[in-house]
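Participant: Fold the following and give me the result.
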Amino acid sequence: MREDYHKWYSPILGRDFEMLVFGHGGIPVVLFPTSQGRYFEAKDRGLIDCASWFLENGYFKIYCPDSIDSLSWYNKGAAPWVRPANHSLYDQLIKEDVLGRAFYETGNYRAVMAGCSFGGYHAANFAFRHPDMVQAMLSMSGIFDMRDQLDGYYDDNVFYNNPVDYLPNDNDPNLWNMKIALGTGEWDICLGYNQQLSEILDRKNISHWLDVAPNEKHDWPVWLRQFPKYLSLI
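Facilitator: Below is the predicted model:
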């Protein structure tokens, strides 16, 4: 399986940024790490291995960007307005640098966004903000309401990065063409977030799969089973 490491200076963030890329071609998949995770987490935790058949056969090319969660949502040392503002810069970097590279390398101009836990938030938020660039969104135990991270603060950057707030009134037609999987577990601490998002999608008649694994909790073993299952449906 081909593996490439990329490091570049990002003018958007004003700092270096790192990413691992797996596979030689196919539909690009942006796979986000969990909360404050690094670009090598998916490899170290086995998510890349569990998708190896798809990669080796050229169905997908997986891009694993670094996170800046410690500068954004988890940056409790910063003023609350700084946290969503920094995340908006990250959104811009994913759009311009990561997908810019992925679309050029693969010749595909719509991607799959995926992630586990807080990575599920990143996948969903980017997909719902930019549905014209996304053909599928695969969230495993994601969280979709960021207000608890902001000490009561709220502004436009919060609204436009909080899927449960902006999605109800978003009528971009591309949303109805997106494949959506919401994976969670019966005992998952994020079950409620997934049920809430599923209800919003139901009210909008947006097709999706709320996949609740029986007797499972918020942990890697269920995500390792869900990720290749969801890839197989695309």
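Participant: okay, CA-based contacts and neighbour counts for the rest of this
Facilitator: Noted.
Participant: Could you tell me how many residues sit around the closest residue to N194 other than its chain neighbours?
Facilitator: Here the nearest residue to N194 in space, its sequence neighbours aside, is L182; by CA to CA, 6 or more residues apart in numbering that works out to 6.5 Å. By the measure other CA atoms under 10 Å, the count of residues near L182 is 25.
Participant: compare with the first, here's sequence two:
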Amino acid sequence: MGERIDLPVPGWDMSLGVVRHGHYGRPVLVFPSEAGRAEDFANNGMVAAVQDLVDAGRVSFFCVDSLDAWTWSAKEHPTEERARRHGAYHAWLEQQALPCIAEQVGGRQELITLGVSMGAYHAVHFTLQRADIAPLAIGLSGNYDPSSWNGWGEIGDATYFANPMSYLANTNGSHLDWLRERASILLVVGQGPFEWSPTRSYPSTCAFADVLRAKGIRHELDVWGHDSAHDWPWWHRQLAHHLPRFC
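Facilitator: Predicted structure coming up:
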């Protein structure tokens, strides 16, 4: 188990952690599943699933805590308030987590972002926002439309700009050209238990792939079979299948 480093959230009396696995190789910023912690990735067997890559010095995982319990999963608050709170998480990633990673790897390097379930949303959204530093995102069993997550209340700018399904569909001009040049998205999803309901990961992933296709952004959609469930054993297999070609 890697050593945990706790870093303050800018402007808030709280901190979030980063845990590293591996000493060399391409750095991967790993987001946990909903309301998860940095330790979950290893505790649920994801590091072990690609241990050969870690041992060979091909990849180094930087796993972060989520802030979902205070943001998207805080269902007592309207969607717009949850989206505003998500901004604090993004600020922590940029101002605290990224410099911490850069210090540990000896300078700024291009990252892969990776996440499962709600973490897939975070991984893809972060790459679309910061393709300059994280040009490749790998999303496993994600739902990419936060407005569909048991939302309520009036939707405003905070939700719009945190929703890849919304803002990407309306992206044009030089910013779209930049995304076409810089960003690559790998979307993986199964058709088995819990990928349809209640997560809606399968239909959301397919719909988001359609948006990427319409915008001409590099992406790959890999749909697994009806036995492929929204669960860790399948994410082990999907990660081991795809990650070797990127590191």
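Participant: Shouldn't the residue nearest to N194 of the first structure be within a strand?
Facilitator: Yes - under DSSP: H, G, I helix; E, B strand; the rest coil, L182 of the first structure sits within a strand.
Participant: Pull the contacting residues for whichever residue in the second structure pairs up with it.
Facilitator: Using TM-score structural alignment as the criterion, L182 of the first structure maps onto L187 of the second structure. Residues near L187 of the second structure by CA atoms under 8 Å, 6 or more residues apart in numbering: 138-142, 205, 209, 219-222.
Participant: can I get those residues in a markdown table with distance to H125 of the second structure?
Facilitator: Listed next are the contacts of L187 of the second structure as a markdown table, based on distance: CA to CA, whole Å:
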| residue | distance to H125 of the second structure |
| --- | --- |
| I138 | 11 |
| G139 | 10 |
| L140 | 13 |
| S141 | 14 |
| G142 | 11 |
| T205 | 13 |
| A209 | 14 |
| H219 | 14 |
| E220 | 16 |
| L221 | 16 |
| D222 | 19 |
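Participant: Quick check: which element contains the spatially most central residue of the first structure?
Facilitator: The centroid of the first structure falls nearest to A123 when counting by CA atoms, centre = their mean (1.8 Å). For A123 of the first structure, the host element (DSSP states H and E) is helix 118-129.
Participant: Which strands or helices does the following helix or strand past that helix pack on?
Facilitator: Using DSSP H and E, the next helix or strand after helix 118-129 of the first structure towards the C-terminus is strand 134-140. Helices and strands touching strand 134-140 of the first structure, as assessed by 3 or more CA pairs under 8 Å, 6 or more residues apart in numbering; DSSP states H and E, comprise strand 111-116, helix 118-129, strand 179-185, helix 220-231.
Participant: Ok, which of the ones you listed comes nearest I48 of the first structure?
Facilitator: Set against I48 of the first structure and scored by CA to CA, these come closest in helix 220-231, at 9.3 Å.
Participant: Counting by contacts, list what that closest one packs against.
Facilitator: Contact analysis of helix 220-231 of the first structure by 3+ CA pairs under 8 Å, 6+ apart lists helix 47-50, strand 134-140, strand 179-185 as its packing neighbours.
Participant: tell me the average deviation of it from the second structure after fitting.
Facilitator: Here helix 220-231 of the first structure is compared with the second structure after superposition; its mean distance to the aligned residues, by mean CA distance after the TM-score superposition for the first structure, is 1.4 Å.
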